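In: mind looking at a prediction? Sequence and model below.
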Amino acid sequence: MNILWLLVIAWRYILQADITIQNPHDDDFYILPEGFQDAHPGDILKYREIPPKLSSLFFPIEVKKVWQFVISSEDSFGNPTAFISTIIEPYNSDPSKVLSYQTFEDAANLTCSPSFGMRYGAPPEIFTTQMEMTFIVLALKHGYFVNSPDYEGLSSAFMAGRRSGKHILDSIRAVLKSENITGIKSDAKVGLWGYSAGAISTGWAAVIQSTYAPELKPNLLGAAIGGFAPDFASMAKYLDGTFLSGLIPAALFGIANEYPIFGDIIAEHVNPKLAKDLQLGNSLCATPAALYYMAGNFLKGKDSFFPAGPDLLEHKVFKKILEANSISRIKNVPDIPMLVYNGQLDQVVPIQDVRDIYSKWCNNGIESLEYTEDMLNGHFSGIVFSAPAAWTWLQERFHGKEPVKGCSKTVRYFNLFYPNASYASKAYWGGIYDSMVKNKIGPNNHTTSMADFLKSRLFRLLF
């Protein structure tokens, strides 16, 4: 499996060897514009059109147009700020339908932003965003516009929950104001989708929507979230010492980017011998961080990064900040229909945490919550094999089918067996095929047939 991923990354280096684009740290577009403090949340402060060729896991995808907006918003404390969002238009688009897709950036560095990672020519180490383009293509193939916000903001506040929710909602506000730029209708219907950290941020948007952006309720059809981690401290203990422990320093520095005092506590408690090693977590994107910190002990073991161990999570200020950024500690429930999907074998999220948030939201009166649990998939297989279930659920909302009333829980061997998911599975692989043969992405836009592809030189070269 590791060899396969190395081959994928090498292939992408070959594809983009002659392409270079500006890093966000060197790109003036990522600088807050003058007067941003006086704007209202959701205002478009500036925008640009970028080339309509985007990075994906295997092959670039060709779309009709791509814009990037700088959008006014707030941080966790209500202070004015701004962030970037990318809006993608497929060929033969439907301006009444928008999918807001939140990628799992999993990093505390602006270089790892989705708005940069999805651009053709971005370095392969921004692997997570490029992998998720295969799910974004699902919506584009059906003619939906896609909105993909940099929900961590310009300060890369990974795991700052309230901020991420505000940025997502403000990106939707901006998209619905953009008809003179994008053609998207102000009354367009919007679905939300996110996996892993993208699910956490999407969950926050759903939880705060009724108080932060109540006017969006008529537009919002619902949110699908998978690989969902409701509790930070629980997840950190679960990850510690595993092959995914690199998520811990990224999350710690992300929260420190929002709460400086949190960074002071980290500096005070880190093992002095490992302080430089820890600091690297502030600059690595998700994939390099996972490799660098693989099986690293942060809270347990003789030579852990934090000798205080799990007691660090009980530090009064540290604990208060972690709880403020854990959905499990928030009383609000989403005011829009929700689909939650997780695997019992998830290596990142304790499955009991997901069951607990399901029970909590149901007990607190959520109007519509469907939970589907997969017995045989983990975190990484789940993103692929549960995507058809999520897309099927979203499609049903866009087509006007009523969601469940109250709460519904189903346990399946595979979420691939979700009702009617086979069509979404076909569309998923069809999107990969379209990018491989350089079809322009959109409904009814297949310029190269499968028969033509099987006869092509590219097919013979690959197989």
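Out: Cool, got the structure.

In: C-alpha only now, for contacts and for neighbours.
Out: Fine.

In: which residues in the stretch 101-250 of the chain form helices?
Out: Per DSSP state H, counting those that start in this stretch, the stretch 101-250 of the chain carries helices over the ranges 114-117, 127-141, 161-176, 179-182, 197-212, 232-239, 247-258.

In: adding mean neighbour count, write those helices out as CSV.
Out: Putting the helices of the stretch 101-250 of the chain into CSV (neighbours: other C-alpha atoms under 10 Å) gives the following:
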stretch, mean neighbour count
helix 114-117, 24
helix 127-141, 24
helix 161-176, 27
helix 179-182, 13
helix 197-212, 24
helix 232-239, 19
helix 247-258, 25
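
In: of those helices, which approaches Ile3 most closely?
Out: For the helices of the stretch 101-250 of the chain, proximity to Ile3 was assessed by C-alpha to C-alpha; helix 127-141 is nearest, at 15.4 Å.

In: helices and strands around that closest one, which ones?
Out: Using 3 or more C-alpha pairs under 8 Å, 6 or more residues apart in numbering; DSSP states H and E, the elements in contact with helix 127-141 are helix 114-117, strand 144-149, helix 286-292, helix 421-436.

In: next up, a second structure to put side by side with the first:
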Amino acid sequence: MRFVNRVPAVTVLLLVQHALMAFADPLPPSVDPFYTPKNNDWKDKEPGYIIDHRPIELPSLVSDNNTENPLTAHQLLFVTRNASNLPATSLTTVIRPQYADPDRLVSYQVAYDAPDVNCSPSLGVQRGSQGNARLWNQIQMAFILPYLLSNEQPVGKRPFLNIPDYEGNNAAFTVGPQSGYHTLDSIRAALNSHNYTSINPGARTVLFGYSGGRIASEWASELHASHAPDLNIAGAAIGGPPPNITKTFIQVNGAGSQLGIWVILGMMNAFHELDSFIRNDIQTQYSSSFLGPLTVCSNPKPKPPSIPPKANVTTWFKSGDEFLFRFKHILDENGVMGRLINQTHKPNFPLYIYQGTSDNLTAPIGDTDRPVGDYCRAGADVTYLRYIGRNHGQTIIAGMYPAWKWITARLNGVSDPAPRCSVEDVTKDDAEDDNEIKQDDSDVAGQEFGDDLANEALFGENGSL
């Protein structure tokens, strides 16, 4: 266990090394014609219908030399739904590791956390991608390390990997229903892709996502009963949740204000009325800073000004925080987890949820206790781990190995031995804590990895937007 806890930090360094290698640039989603259907025939198709497909090249994500890459990948343009449950399209990337089992699929929702479509995983995981999209997405492949390696231990034959652009082509970061629809329909598309990928249509599927990826994974779980009850999902492992987007904005405002701005911009991308109000309400001197993250992966010239982490963003608006109240219905309907769960509307697969009790990025631990309680009262199977005293970055390191074990058991068809609804407090009472990556949650730039390197991975090479 001690060795396993050291692996992620070492692997992050290795992945950065490969992320920095230069290849021919693939086209970003904003200008790549593959992201746009050639006609409107798709609008009458069922969710998960594959409109178009293409093979792509991946960098050598797990090797420290230039030997042949054991990973191959295919991208699928598929039919899905937007935040208003209207027909839309999105992309997903299906990766095949060496020795992959066509009856296993892990849907990995990467925490790309940005209101810019050019941050999407479909671009970032490609060989030759550049800038923040490359760093953000390729580094996070460390979080599914066992499923990328080419031997069969310790998790058995490797599953195929499904990595969706769950924010969609409008980069609707934190818009829960859209993220859920896109995730579920990306899985449908992956299971429909046998002719291109060799995945079996009935493959056992497990979802995994941390932090921003947790948004998509939780909402997919919440919408499963109504939108995709036919999907063969064996479980969902979801960690570091932001269960209430409004509370997340309030929590980080003045401590990690970049994240709060990204949250509001993601909602603006999906809802015109909120977008129009914010653009008219922002004071002129703050407009460039506030709107700058809309191009965080698009390499604009000149670059927008940086956002001070301790800025009180509500003072940037003429009406202060009025938008939180005027658009409460939008923020609640699309940003509060657990609202749709009841005894007749719950996932038919087990959930594994974990969060640090000192997580100062997402919300107080009590805000995660609430939707967990909603799931439990509805009769869902939930294993809930509360990592006592750990913050956002520390929890992903501490919780990674147990999550791998749980995911692997679900892929193997092993029943969860925990009671139908169990809660466990995990304390820092052993020496392994000395091996964990340390960070201060007030530094949002380190939210996923917990070290200085994360500043480049998440906020650009200069540690800022």
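Out: Structure received. Not measured: the values here are computed from a predicted model.

In: could you dump the helices of the stretch 101-250 of structure 1 to CSV with distance to Asn219 of structure 1?
Out: Formatted as CSV, the helices of the stretch 101-250 of structure 1 follow (distance: least, C-alpha to C-alpha, whole Å):
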stretch, distance to Asn219 of structure 1
helix 114-117, 24
helix 127-141, 17
helix 161-176, 9
helix 179-182, 15
helix 197-212, 12
helix 232-239, 30
helix 247-258, 30
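
In: on that earlier part again, now the helices and strands packed on helix 127-141 of structure 1 as CSV including distance to Lys53 of structure 1?
Out: Output for those, formatted as CSV (distance: least, C-alpha to C-alpha, whole Å):
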stretch, distance to Lys53 of structure 1
helix 114-117, 12
strand 144-149, 14
helix 286-292, 23
helix 421-436, 10
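
In: looking at those, which one is packed in the most?
Out: Sort those by mean neighbour count, taking mean count of other C-alpha atoms under 10 Å, and strand 144-149 sits at the top with a mean of 27.

In: got the angle for that one vs helix 127-141?
Out: Interaxial angle of strand 144-149 of structure 1 relative to helix 127-141 (axes from the mean of the first three to the mean of the last three C-alpha atoms, to 10 degrees): 150 degrees.

In: hang on, the earlier thing: out of the helices and strands packed on helix 127-141 of structure 1, the one nearest Lys177 of structure 1 is which?
Out: Set against Lys177 of structure 1 and scored by C-alpha to C-alpha, those come closest in strand 144-149, at 13.0 Å.

In: check the mean deviation of that closest one from structure 2.
Out: Compared with structure 2 after fitting, strand 144-149 of structure 1 has a mean deviation of 0.4 Å; criterion: mean C-alpha distance after the TM-score superposition for structure 1.

In: so what does that strand touch, helix or strand wise?
Out: Helices and strands touching strand 144-149 of structure 1, by 3+ C-alpha pairs under 8 Å, 6+ apart, are strand 80-89, strand 94-102, helix 114-117, helix 127-141, helix 161-176.

In: at 7 Å instead, please
Out: strand 80-89, strand 94-102 (3 or more C-alpha pairs under 7 Å, 6 or more residues apart in numbering; DSSP states H and E).

In: including distance to Val317 of structure 1, could those strands go into TSV?
Out: Listed next are these as TSV, based on distance: least, C-alpha to C-alpha, whole Å:
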stretch	distance to Val317 of structure 1
strand 80-89	24
strand 94-102	29
